[in-house]
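[1] Need a 3D model of the sequence below.
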Amino acid sequence: MPSALPLGDPAPTDGLLPPTGAAASADRDFGLYVHVPFCRVRCGYCDFNTYTATELRGAKQSDYADEAIAEMRFARGVLETSGVAARPLSTVFFGGGTPTLLPAHQLAQMLGAARDTWGFVPDAEITTEANPDSVDAAYLQTLAAAGFTRVSFGMQSAVPSVLATLERTHDPARIPDVVRWAREAGLQVSLDLIYGAPGETLGDWRRSLDAVLENEPDHVSAYALIVEDGTKLARQIRSGQVAEPSDDLQADMYELADATLASAGYDWYEVSNWAHRETGRPSRHNLSYWVGHDWWGIGPGSHSYVGRTRWWNVKHPAAYAQRIAEGASPAAGRETIDGETGELERVLLLTRVRGALRTESLVPEARREIAGLIAEGLIDGKAALRGAVELTLKGRLLADAVVRRLT
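    Take a look at the predicted model:
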């Protein structure tokens, strides 16, 4: 089952934000995340807030678009009443779950409501995640006509045995089709991979990377498999049914991914993300999380962050629907990120982004660590001369250790 929501302070039923939300808000971009919490099946490794049809307990998938739109209108009122600067959306991201389990016209309806509620900047980035077996050419054409600019396909692997271990249901042979359909619709394409699944070999991983390059996506994400407590995979490992992923093998896989992608024209811009230097661009929505811009998260279990206040919605779709029907905030709890915690989060997130952390922004004790980190081959010396902290390949593999030295 999905992991529990974090602890925090009670969230007010009116959703109003503290004064920090309004402070300097005009200087920050504003994005929207729309969580679609539905999946056909629950993958054994996943601890996201998702629900299959048998787990909805009275909530209706068919009602979800209207509920999400109602939260958008509620959000606009909260931001205005809280004095937060009115800004058009720079990015919109539909994630899940599987957003494309909903009919394409419902995603278009929600996107249209977001446009009506806030407006979009001229070059807004509009993304949806999609499973390869949940879309066809007509579906993608509908999304593009509605204003979507980008699709992120959960490819995960090109090897059937690895997909079976992950309990992914799509046929890897379908990837070229969905990439072609997305391109024909005029959408940018990201292919998303997971490496280090139990039983996956370095040869398997090389095969997946080769398959990615054959499809020439604009963007690639590659995430190491993390065994989350409470998941089916964690129970299988505990019982000895499958082997625990090897840290050393995952490091080898990361190095292979970086070398393979770099040789094919992809530049890393965040520890787990690469954009093609000619056709692609970084995910602006994800960058907004890492650099501390504002976003509102729509839907059950969604997290939001505005002006150093973070809050999270009730998890279950039925509880969410009830709050929305009552006209109350769906937030379950919230916290203000400041002081030492705020600095730790700032350094942790910015360190992941290539060159985003400026040395002059560090406390004096942290700046004194820079020379040693360069000597140990963890951060790039040339970037440091430009005033930026940029992880080397070795540093990306040991990013947590670098962060500890800089905080």
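[2] C-alpha from now on. contacts and neighbour counts both.
    Fine.
[3] how about the strands in the stretch 1-150 of the chain?
    Assigned strands in the stretch 1-150 of the chain, in chain order: 30-36, 89-96, 120-130, 150-156 (criterion: DSSP state E, counting those that start in this stretch).
[4] Including distance to T231 and mean neighbour count, could those strands go into JSON lines?
    Listed next are the strands of the stretch 1-150 of the chain as JSON lines, based on distance: least, CA to CA, whole Å; neighbours: other CA atoms under 10 Å:
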{"stretch": "strand 30-36", "distance to T231": "20", "mean neighbour count": "25"}
{"stretch": "strand 89-96", "distance to T231": "17", "mean neighbour count": "23"}
{"stretch": "strand 120-130", "distance to T231": "22", "mean neighbour count": "19"}
{"stretch": "strand 150-156", "distance to T231": "18", "mean neighbour count": "23"}
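[5] mind putting those strands in JSON lines, distance to S304 included?
    As requested, the strands of the stretch 1-150 of the chain are exported to JSON lines (distance: least, CA to CA, whole Å):
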{"stretch": "strand 30-36", "distance to S304": "8"}
{"stretch": "strand 89-96", "distance to S304": "13"}
{"stretch": "strand 120-130", "distance to S304": "18"}
{"stretch": "strand 150-156", "distance to S304": "21"}
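[6] Second input sequence below; structure requested for side-by-side comparison:
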Amino acid sequence: MNTVLPLLTDAGLPPGAPGPDPLPDSAREGLATTPFGLYVHVPFCATRCGYCDFNTYTSDELGPGANRSEYAGTAIAELQRAVRTLGPELPTVSTVFVGGGTPTLLPADDLAAVLSAARELFPVADDVEVTTEANPETVSPASLATLREAGFTRVSLGMQSAAPHVLAALDRRHTPGRAVEAAHEARAAGFDHVNLDLIYGTPGETDADWAASLDAVLASPVDHVSAYALIVEEGTKLARRVRRGELPMPDDDVLADRYEQADATLGSAGFEWYEVSNWATSDAARCRHNELYWANANWWGVGPGAHSHVGGLRWWNVKHPAAYADRLARDQSPAQDAELLDEADRALEAVMLGLRLRDGLPLTALTGTGRARAADAVRGGLLDPAAHADGRAVLTDRGRLLADAVVRDLTD
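    I've put the predicted structure just below:
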């Protein structure tokens, strides 16, 4: 079971919310040698997409102390706090990922300032990967050039679909061709790697719509594609529309067909899957920050609602930007709560994450029951028999379609 930590206070610092201050000795073990990344959450959006349940806010949902113009300084204040908590021997930052929300609603100079502060405060690897997410309509050749000059190496653009009616169903505001245009602008600005995000299974999407979206991606200068099945999350506008009967629930068989179509189309164009929902043209094109998550390594999440993990200690910040900013203004931890994972928890998470990767994981990572079920999964065509003979659990093509079910079966 997870151990929920009691209220923690800073060692030698002003009392704060429950969180990583002070960092337990167990979490410090391996801090210098475990890959470490920074995640910066930017919680602002111009509008709320109907399917999204992320911790994001539009301008009319925010009060004083949570405006965009002050946000870069607030994020930097948490970076400074991270240094105080993790030091004196700081881990080297190998990846930085700025996500949202819509990070590029902030001026490019503000994002550059946050990255500059991270470089000043932490040791940073020479080959650091620095990603920002972006909505296509919130970037321009000028802003992309500023980000590239500041040290950003990778941009992930939310395309979702090339079909206007699908974008409308998702409440996306960009025009169908804008994502591809923005990808060209990113390449022209000198970005090493460009990703396009797709969503499949939206009500009203046809086979031809999905094929057109894939074709549009392949006509763009990207080396990475993420494709996710639409999930109807409770509490979203989309869920309310489905509940009222205005839109149908995504069909599982259609979702499977869409996934197989994506894998075949991308594979024939030189993209190789390396995680169930992610394809890249080479190892260098993979998202190293996400690989850090999937390897259960260490990262510090900056921003309201951001999650962090260091050496089995996991914590998450208060959600509302105003409360987050107020905590930091009072030199208090913005953490809302934390939990310390025991060895069994960490082993379970390693299996749950590792099974989704192309390389899979050693059978020795499974329990005795899990290994017996893995043999059954081989007979059922869900795990690769050759990999199993070599002592690894690796999903087959069919297994990828049922990845969540396979993971549940092998970890129950």
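[7] List the TM-score for the superposed pair.
    The TM-score (TM-score structural alignment, normalised by the length of structure 1) is 0.94; 398 aligned residues with a CA RMSD of 1.7 Å.
[8] For A164 of structure 1, find the nearest of the strands of the stretch 1-150 of structure 1.
    strand 150-156 (11.0 Å; CA to CA).
[9] Quick one: average offset of the helix or strand following the closest one versus structure 2, please.
    For strand 150-156 of structure 1, the following helix or strand on the C-terminal side (DSSP states H and E) is helix 160-166. Aligned to structure 2 and superposed, helix 160-166 of structure 1 gives a mean residue distance of 0.3 Å (mean CA distance after the TM-score superposition for structure 1).
[10] Report the aligned residue range of structure 2 for helix 160-166 of structure 1.
    The aligned range for helix 160-166 of structure 1 in structure 2 is 164-170, by TM-score structural alignment.
[11] For that stretch, could you pull out the residues that count as buried?
    The neighbour-count check on stretch 164-170 of structure 2 (16 or more other CA atoms under 10 Å) flags P164, H165, V166, L167, A169, L170 as buried.
[12] any idea which of these is closest to S69 of structure 2?
    Using CA to CA, the buried residues of stretch 164-170 of structure 2 come closest to S69 of structure 2 at L170, 28.2 Å.
[13] which SSE is the spatially most central residue of structure 1 in?
    Per CA atoms, centre = their mean, the C-alpha nearest to the average position across structure 1 is that of N286, at 5.9 Å. If you go by DSSP H and E, N286 of structure 1 is part of helix 284-291.
[14] That helix vs structure 2, average offset?
    With mean CA distance after the TM-score superposition for structure 1, helix 284-291 of structure 1 averages 0.6 Å from its match.
[15] What residues in structure 2 pair up with the helix or strand just after that helix?
    Counting by DSSP H and E, the next helix or strand C-terminal to helix 284-291 of structure 1 is strand 294-298. Under TM-score structural alignment, strand 294-298 of structure 1 corresponds to residues 298-302 of structure 2.
[16] Next, the mean deviation of that stretch compared to structure 1.
    Stretch 298-302 of structure 2 sits 0.2 Å off on average (mean CA distance after the TM-score superposition for structure 1).
[17] which other residues reach that stretch?
    For stretch 298-302 of structure 2, contacts defined as CA atoms under 8 Å, 6 or more residues apart in numbering pick out 31, 34-41, 75, 78-79, 82, 292-293, 307-311, 316.
[18] ok, now how distant is the counterpart of A185 of structure 1 in structure 2 from A134 of structure 2?
    If you follow A185 of structure 1 across to structure 2 using TM-score structural alignment, you land on A189. Using CA to CA, to the nearest Å, A189 of structure 2 is found at 15 Å from A134 of structure 2.
[19] ditto for F36 of structure 2
    23 Å.
[20] same deal with N278 of structure 2?
    18 Å.
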